[in-house]
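1. need a structure here:
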Amino acid sequence: MKVYDNAFNGNEWFTLIIFVGAYAFLFVLPRRFSLQDTFLYVLTGMFIGNFYDHTISIGPWNFYDVNDNSSFEFIDFISYFMYGPFAYYFVYFWDKWNASPKHIPLYILCWSLFSMLLEYIGHLLGVYHYLRGYRIFYSFSVYPTMQGLIFLLYYFLMHEKKKNMKSGSIG
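-> The predicted structure is shown next:
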């Protein structure tokens, strides 16, 4: 086990502020989607983010450790929930701005850069400890992939809603 820190400091504060702030903002925003869709977007963001994190942060790759040490801590559990609201915001603002699908690459680029900024701040505060030559810019390939999957879910749900409205089904 590798220990980076033993104090309650920047990495814990970053995780808690992102967690509380992201969920608070989620409840403050005017509702755009049903409760079920909102819950699905948040769960999808949590799942995709944690899937990628656990794919590259554990053996055999083990490209980074999270927070104070290489073993699991309670703050790691809280960090599992940080990704969820951002998936919701991703589709929320896309839907709100009624953007054209031709703008998807630019939208994904902007969100990927924003994601990189948050990861960089997290790295500076000791949330992420890169190992085995991993560099933050490697994460740039992960963010567009994650966001593309969230777009697929969004467009699938929108297609199903339109289909249900045409057939007179409730959905």
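2. rest of the way, CA atoms for contacts and neighbours
-> Will do.
3. nearest spatial neighbour of residue 123, skipping sequence neighbours?
-> Once flanking residues are discounted, residue 123 sits nearest to residue 129: 6.6 Å by C-alpha to C-alpha, 6 or more residues apart in numbering.
4. wasn't the one you found part of a strand?
-> Yes - under DSSP: H, G, I helix; E, B strand; the rest coil, residue 129 sits within a strand.
5. check contacts around it.
-> 64, 65, 66, 67, 123 (C-alpha atoms under 8 Å, 6 or more residues apart in numbering).
6. just the buried residues of the residues you listed.
-> 64, 65, 66, 67, 123 (16 or more other C-alpha atoms under 10 Å).
7. so the third one makes contact with residue 123?
-> No - the pair residue 66 and residue 123 fails to qualify as a contact (C-alpha atoms under 8 Å) at a distance of 9.2 Å.
8. what helices or strands is the lengthiest helix in the chain leaning on?
-> Ordering each helix of the chain by length in residues (DSSP state H) puts helix 142-167 first. Applying 3 or more C-alpha pairs under 8 Å, 6 or more residues apart in numbering; DSSP states H and E, we find helix 142-167 packed against helix 35-56, helix 83-97, helix 104-124.
9. and among these, the most buried is which?
-> helix 83-97 (a mean of 19; mean count of other C-alpha atoms under 10 Å).
10. that one packs against which elements?
-> Helix 83-97 sits against helix 10-28, helix 35-56, helix 142-167, with contacts defined as 3+ C-alpha pairs under 8 Å, 6+ apart.
11. cutoff 10 Å now
-> On a contact count with 3 or more C-alpha pairs under 10 Å, 6 or more residues apart in numbering; DSSP states H and E, helix 83-97 meets helix 10-28, helix 35-56, helix 104-124, helix 142-167.
12. would you do the same for the sequence below? I want to compare the two.
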Amino acid sequence: MNFNFKEIFTAFMVLFAVIDIVGNIPIIIDLRKKAGHIQSEKASVIAAFIMIFFLFLGQSLLKLIGIDVYSFAVAGSFILFFIALEMILGITLYKDDGSSQNLTATVFPLAFPLIAGPGSLTTLLSLRAEFELENIIVAVFFNVIVIYIVLKTSSKIERLIGPSGIQIIRKIFGVVLLAIAVKLFAHNIKGLFL
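-> Okay, the predicted model is just below:
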């Protein structure tokens, strides 16, 4: 076991920025109004299961289709880059097709793809190329705890922080995520030419 506090903290912050659970509070509140009730425990557990499953089997799936981790990490850095731009500039690059209206809000779109979506799954594989597996698992676990707390207290948090506070948090984490995307790209691009 190679537990490293710095790796755990960095992986936690990267996932926290990508998942952007605080920035998604308005979406969560909207889902709660539409669905009437969101099962916070179920959504958190399903999101954790999806992330851990992908962390362990994502690499094997990539090998199966002939993609190396460096290529996936570079592609992941582009996704993180665009997510960061969305957060900083307040634009929407990803468009929802609206097909989730009849499905249960707890699983879809909350657990997937809002929490365990393409951004967080790509990030997990990108982190795996750089950090020890056990440190990433601990970071996922801590993120799931934060996600659960935010889901349980979303309406209180919105009242406490206010819309402008949520926007400020989104922009700060957007800048952090942009820097992480650039670092991830620079670190993994070398591996493509070795």
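13. where does the TM-score land?
-> Scored against TM-score structural alignment, normalised by the length of the first structure, the superposed chains reach a TM-score of 0.34; 88 aligned residues with a C-alpha RMSD of 4.2 Å.
14. any idea how many residues pack against the residue lying closest to residue 64 of the first structure once chain neighbours are set aside?
-> For residue 64 of the first structure, ignoring the flanking residues on the chain, the nearest one in space by C-alpha to C-alpha, 6+ apart is residue 130 at 4.2 Å. Residues contacting residue 130 of the first structure under the criterion other C-alpha atoms under 10 Å number 17.
15. surely residue 130 of the first structure meets residue 122?
-> No - with contacts counted by C-alpha atoms under 10 Å, residue 130 of the first structure stays clear of residue 122, the gap being 11.5 Å.
16. overlap of the contact sets of those two?
-> Shared contacts of residue 130 of the first structure and residue 122, defined by C-alpha atoms under 10 Å, 6 or more residues apart in numbering, are found at residue 66.
17. touching, residue 107 of the first structure and residue 90? I think so.
-> Yes - using C-alpha under 10 Å, residue 107 of the first structure is in contact with residue 90, at 9.0 Å.
18. shared neighbours, these two?
-> residue 147.
19. and residue 128 of the first structure, how many residues sit next to it?
-> Around residue 128 of the first structure there are 21 residues (other C-alpha under 10 Å).
20. excluding chain neighbours, what is closest to it?
-> residue 66 (4.8 Å).
21. ok so, going back, what's the angle between the longest helix of the first structure and helix 83-97?
-> Per axes from the mean of the first three to the mean of the last three C-alpha atoms, to 10 degrees, the angle that helix 142-167 of the first structure makes with helix 83-97 is 60 degrees.
22. tell me the buried residues in helix 142-167 of the first structure?
-> Of the residues in helix 142-167 of the first structure, those buried (16+ other C-alpha under 10 Å) are 143, 144, 146, 147, 150, 151, 153, 154.
23. now name the helix or strand holding residue 171 of the second structure.
-> Taking DSSP states H and E as the criterion, residue 171 of the second structure maps to helix 154-192.
24. other SSEs contacting that helix?
-> Secondary elements touching helix 154-192 of the second structure (3+ C-alpha pairs under 10 Å, 6+ apart): helix 5-19, helix 25-35, helix 69-89, helix 118-128, helix 133-152.
25. tell me how far the fourth one is from the chain's mean position?
-> What it means is helix 118-128 of the second structure. Remark: helix 118-128 of the second structure is offset 8 Å from the chain centroid, using C-alpha atoms, centre = their mean, to the nearest Å.
26. packing partners for it?
-> In terms of contacts (3+ C-alpha pairs under 10 Å, 6+ apart), helix 118-128 of the second structure is packed against helix 5-19, helix 40-64, helix 69-89, helix 133-152, helix 154-192.
27. format those as a markdown table; extra columns: distance to residue 127 of the second structure.
-> Below are these laid out as a markdown table (distance: least, C-alpha to C-alpha, whole Å):
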| stretch | distance to residue 127 of the second structure |
| --- | --- |
| helix 5-19 | 7 |
| helix 40-64 | 9 |
| helix 69-89 | 8 |
| helix 133-152 | 7 |
| helix 154-192 | 9 |
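28. so which of those gets nearest residue 25 of the second structure?
-> Proximity to residue 25 of the second structure (C-alpha to C-alpha) singles out helix 154-192 among these, at 6.0 Å.
29. now the closest one: buried residues?
-> Buried-residue list, helix 154-192 of the second structure, by 16+ other C-alpha under 10 Å: 154, 158, 166-167, 169-171, 173-178, 180-181, 184-185, 188.
30. the inter-axis angle of it versus helix 69-89?
-> 140 degrees.
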